[in-house]
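Undergrad: Predicted model follows, preceded by the sequence.
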Amino acid sequence: MTRIFFALIALALLTACQSAPPGAPPKPPPIPEMSPMLPNSAWVGGYWHWDGAQWVWIRGHVEPKL
C-alpha cells in the first residue's frame, strides 16, 4: 500500500514538470475555446506545448466517456 502511495506521489510530481528549457519565454495564457456539450463525451481542453523553439497551441478535442 505504501509503495503505491509513493508511486502516485512521484507520478504527480513528474506530471507537474515543465518541459521547456530555462531560457524559454514564459508560457502564454490559455486560448479560450468553445467546449461542445455532447452526450457520452468529454471535452479535453487545449494546452501550450514547447516544440523546442516556441510555444505551440494544441487544440482541445472531444473524447468518448469510458
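TA: Cool, got the structure.

Undergrad: only C-alpha atoms for contact and neighbour calcs from this point on.
TA: Noted.

Undergrad: Relative to F6, how far out is L13?
TA: 11 Å (Cα to Cα, to the nearest Å).

Undergrad: repeat for P64
TA: Distance from P64 to F6, by Cα to Cα: 30 Å.

Undergrad: same thing with V56?
TA: With Cα to Cα as the criterion, V56 and F6 are 33 Å apart.

Undergrad: more crowded one of the two?
TA: Higher neighbour count among V56 and F6: V56, with 14 against 11, using other Cα atoms under 10 Å.

Undergrad: In a strand, the more buried one, correct?
TA: Yes. Per DSSP: H, G, I helix; E, B strand; the rest coil, V56 lies within a strand segment.

Undergrad: Put this next to the previous one:
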Amino acid sequence: ALGYLIAKLLFWDYFPLGTAPIMVGLFLLASVQLFFIGIIGEYIGLMHMRILKRPLVVERERINFY
C-alpha cells in the first residue's frame, strides 16, 4: 500500500482519483485483520498445549495389568 501511494505521488496524472486512499485503507484493514487472526491463533495454540499436558484417562484402579 505504501508503494502504491508513492507511485501515486510520483505519477500523479496516470492514476484515477480516489484509487490510492481506497488501496491504502484496504491494505490497512487487511493487516489489522491478519494481526488479530494471529493473536487468536496464538491463544488457541496455547490452550491446545495446556490441554495436551493432561492425561487422556484417569484410572481409579488397574486390574490384571502387566
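TA: That came through, no problem. Only a predicted model underlies this, so the values are computations on that prediction, with no experimental measurement involved.

Undergrad: Just give the TM-score of the two.
TA: Between these two chains, after superposing, the TM-score reads 0.32 (TM-score structural alignment, normalised by the length of structure 1); 26 aligned residues with a Cα RMSD of 2.3 Å.

Undergrad: Can you list the buried residues in the longest helix seen in structure 2?
TA: Counting residues, the longest helix in structure 2 under DSSP state H turns out to be helix 19-52. Of all the residues in helix 19-52 of structure 2, those buried under the rule 16 or more other Cα atoms under 10 Å are 20, 24.

Undergrad: Show the secondary-structure elements that that helix is packed against.
TA: helix 2-10 (3 or more Cα pairs under 8 Å, 6 or more residues apart in numbering; DSSP states H and E).

Undergrad: Run the angle between the helix it packs on and helix 19-52 for me.
TA: 170 degrees (axes from the mean of the first three to the mean of the last three Cα atoms, to 10 degrees).

Undergrad: Give the buried residues for helix 2-10 of structure 2.
TA: Applying 16+ other Cα under 10 Å to helix 2-10 of structure 2 flags K8 as buried.

Undergrad: Which other helices and strands does that helix contact?
TA: Looks like helix 2-10 of structure 2 contacts helix 19-52 (3+ Cα pairs under 8 Å, 6+ apart).

Undergrad: ok, I44 of structure 2 to G38 of structure 2 distance?
TA: On the measure of Cα to Cα, I44 of structure 2 and G38 of structure 2 end up 10 Å apart.
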